[in-house]
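Engineer: Quick one, structure for this:
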Amino acid sequence: MERNNETKDVLLELVAVAFLATGGIFVKLSALPPINTGFYRVLFSIPLLLPLAFKGLKTLRKKDILILFLAGCFLAGDVALWNLSFSYTSVANANLLTNLTPFTVIPISYFLFREKIPKFFLLGAVITISGVFVLLGGKINPIESNYLGDFLAFCASFFYASFILISYRLRDRYESSVIMFASGFGSALTLGGVAMLTEGIQIPHGMGELWPLLGLTLCLQVIGHNLLAHCQGRLNVNLSAIICLCQPVIASVYSFIIFSEMLSVKEVIGIMIVMVGVYLVKVQYSNLSQTSSAH
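Structural biologist: All right, here's what the predicted structure looks like:
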């Protein structure tokens, strides 16, 4: 599948990231424990994704079913650790550390997929990451328990990167809905097993307990991750990973809109730096695509 890194696809992935950025809000609002919350997020998504994935399921190879199940296990690790991290650290820190996937994705994609890295790609990546740290620097007020939460969120980034790398490669053969539907079984079984051993399976009662779970299901699993997997068929994996770093930026904007939290000058500067970094990477990959086409 040809990945042309068109502007419309970059914008579409930004929409996906905007949905993913709502995750911390719904997890905080959920009355269920963290891993149970993640379990129902995935479980509820499976029947919703079936109509979208039904036609594509007929083309699934047995080997790829096993690979997608494994991808689902990796996503379950990300969901479990990310949800747990909110109990110990801030939403901003959790979003930042979980989305440090480029540190894993970029070197692995270079060696496994032979993804070309443009001359100024690392500069754009450094600018983007610096901007995220500047943005969150104004909110960081660490206490002792924050370090455990930060560590959990950081570990989640490795699981998330593994899921991204697998879905990126399979996106050459399957629609995003097929990837999310099939991997959902691996995620649901893994999260269900972990929840049973650690928290015990808890049943949500009433809309008060159901609506945050449904919000997670729709915004993250059905729309966010599904749309992100779709964009991975249109964008280079490194560019896609850098765009995902906008998630904590968007989460900060949500905090301003929903909770009336004023953005400091430092936070605004951080947002601007992140946008410059993403734009620089976009320009580099556009030039790379044009050069490849010329050959």
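
Engineer: make it CA atoms for all contacts and neighbour counts henceforth
Structural biologist: OK.

Engineer: Mind checking what helix or strand follows the helix or strand encompassing residue 73 in sequence?
Structural biologist: Using DSSP states H and E, residue 73 sits in helix 62-85. Proceeding N to C from helix 62-85, the next assigned helix or strand is helix 91-98, under DSSP H and E.

Engineer: Outside of that following helix itself, list whatever touches it.
Structural biologist: The contact list for helix 91-98 (Cα atoms under 8 Å, 6 or more residues apart in numbering) reads 21, 24-25, 82, 85-86, 132, 136, 140, 149-150, 153-157, 160, 245, 247-248, 251-252.

Engineer: sorry, back to before: distance from the helix holding residue 73 to the middle of the chain?
Structural biologist: From the chain centre to the centre of helix 62-85 is a distance of 12 Å (Cα atoms, centre = their mean, to the nearest Å).

Engineer: please give me the structure for this one as well, since I'd like to look at both together:
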Amino acid sequence: MSIKQMSGGAGPFIALLCGAVGIGFAPILVRLSEVGPSATACYRLLLALPFFWVWMQTESSENVKRPTGLALVISGAFFAADLAVWHWSIQLTSVANATLLANFAPIFVVLGSWLIWGQRCSRSFFGAVILVLLGACLLVSASLKLDAQYLWGDALGLLTAVFYAGYMLSVARLRVQFSTVVVSLWTSLVGGGLLLLIALMTGDQIFPTTLQGWLVLVALAVISQVLGQSLIIYALAHLPTAFSSLSLLLQPVVAALLAWALFKEALGLWQGVGGMIVLLGIVLARRTESPA
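Structural biologist: Sure thing, here's the model as predicted:
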């Protein structure tokens, strides 16, 4: 069955791409944060909770069933681990290496879908995965570093992809029974609590020192979590998980454009070609088949 047939229209696909744009702001806002990396990730989730709570009040009671404890903990733990390990990898390798390896999540989503549920992707879809990853490599090629001293950080970057794949697979299953806001709220609550413990144990600076510092954290929560992740969670109920994870590689393209616009970071010819290849791969994946 094609993705178009499974998606029930263009709405979920557009929501997915908008969600990718939302989380594309995350690296920029993390760079502007005045607190430590784990504390920043913690605020991203916990400051989103009031928005999710207000949203939940607008839902009918039959749509706000609480997920089971195990499913809730698994999804929140995967997301907390994804953010914590990615921020840790950035400190031990180059930002380009950490970003590239973290975006290998589609490979682990496909592998997980096959191992857990016996789902397989078509050759054409797997070709689209290869194409998108090639584009991502070109996108960060200017600052990509191959050095033995970055080996541990690179391994953590790859582990980030594993954790994000686990998060997407678990959320996709939760969305079979529960609404977007329920999954968003409880995943953020569990993940935020775990990240708070990590921030305290690692000695992160916890509180911003200026009003601008607080505004950056609120913007991160609203743009990347309330809007970005919620749109992704919504789309996961309507689109195959493997395709969704692949489409989220739009994120580094958005982040590169924002870094160019805000921080005057140079974008060379190969970065532009890489971005176009990523977009082409997503379009090709949209036209082919993939597992649910």
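
Engineer: overall similarity of the pair, as a TM-score.
Structural biologist: Here the TM-score for the pair of chains, by TM-score structural alignment, normalised by the length of the second structure, is 0.88; 287 aligned residues with a Cα RMSD of 2.5 Å.

Engineer: picking that back up, give me the buried positions along the helix holding residue 73 of the first structure.
Structural biologist: Buried positions in helix 62-85 of the first structure, judged by neighbour count with 16 or more other Cα atoms under 10 Å: 65, 67-85.

Engineer: mean per-residue distance, the host helix or strand of residue 153 of the second structure to the first structure?
Structural biologist: According to DSSP H and E, residue 153 of the second structure maps onto helix 151-174. Helix 151-174 of the second structure, aligned to the first structure and superposed, deviates on average by 1.7 Å (mean Cα distance after the TM-score superposition for the first structure).

Engineer: Now do that helix: which elements does it pack against?
Structural biologist: helix 69-92, helix 95-102, helix 105-117, helix 230-236, helix 241-247 (3 or more Cα pairs under 8 Å, 6 or more residues apart in numbering; DSSP states H and E).

Engineer: picking that back up, filter the contacts of helix 91-98 of the first structure down to the buried ones.
Structural biologist: In the contacts of helix 91-98 of the first structure, the ones that pass as buried (16+ other Cα under 10 Å) are 21, 24-25, 82, 85-86, 132, 136, 149-150, 153-157, 160, 245, 247-248, 251-252.

Engineer: ok so, going back, average distance between the helix holding residue 73 of the first structure and the second structure?
Structural biologist: Following the fit onto the second structure, the mean deviation recorded for helix 62-85 of the first structure is 2.0 Å by mean Cα distance after the TM-score superposition for the first structure.

Engineer: what do you get for stretch 185-192 of the first structure?
Structural biologist: Taken against the second structure, stretch 185-192 of the first structure registers an average deviation of 1.3 Å after superposition, with mean Cα distance after the TM-score superposition for the first structure.

Engineer: Tell me the buried residues in that stretch?
Structural biologist: 185-192.

Engineer: okay, these in JSON lines with distance to residue 55 of the first structure next?
Structural biologist: Listed next are those as JSON lines, based on distance: Cα to Cα, whole Å:
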{"residue": "185", "distance to residue 55 of the first structure": "18"}
{"residue": "186", "distance to residue 55 of the first structure": "20"}
{"residue": "187", "distance to residue 55 of the first structure": "22"}
{"residue": "188", "distance to residue 55 of the first structure": "22"}
{"residue": "189", "distance to residue 55 of the first structure": "24"}
{"residue": "190", "distance to residue 55 of the first structure": "26"}
{"residue": "191", "distance to residue 55 of the first structure": "27"}
{"residue": "192", "distance to residue 55 of the first structure": "27"}
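
Engineer: from the residues you listed, which single one is nearest residue 123 of the first structure?
Structural biologist: residue 187 (35.1 Å; Cα to Cα).

Engineer: what's stretch 43-53 of the first structure aligned against in the second structure?
Structural biologist: Following TM-score structural alignment, the aligned partner range for stretch 43-53 of the first structure in the second structure is 46-56.

Engineer: what's the matching range in the first structure for the next helix or strand after the helix holding residue 153 of the second structure?
Structural biologist: Next helix or strand after helix 151-174 of the second structure toward the C-terminus (DSSP H and E): helix 180-202. Matched against the first structure by TM-score structural alignment, helix 180-202 of the second structure falls on residues 176-198.

Engineer: which other residues reach the matching stretch?
Structural biologist: With Cα under 8 Å, 6+ apart, stretch 176-198 of the first structure has contacts from 35-36, 38-40, 42-43, 45-46, 49-50, 52-54, 56-57, 65, 68-77, 80, 167, 170-171, 201, 221-222, 225-227, 229-230.
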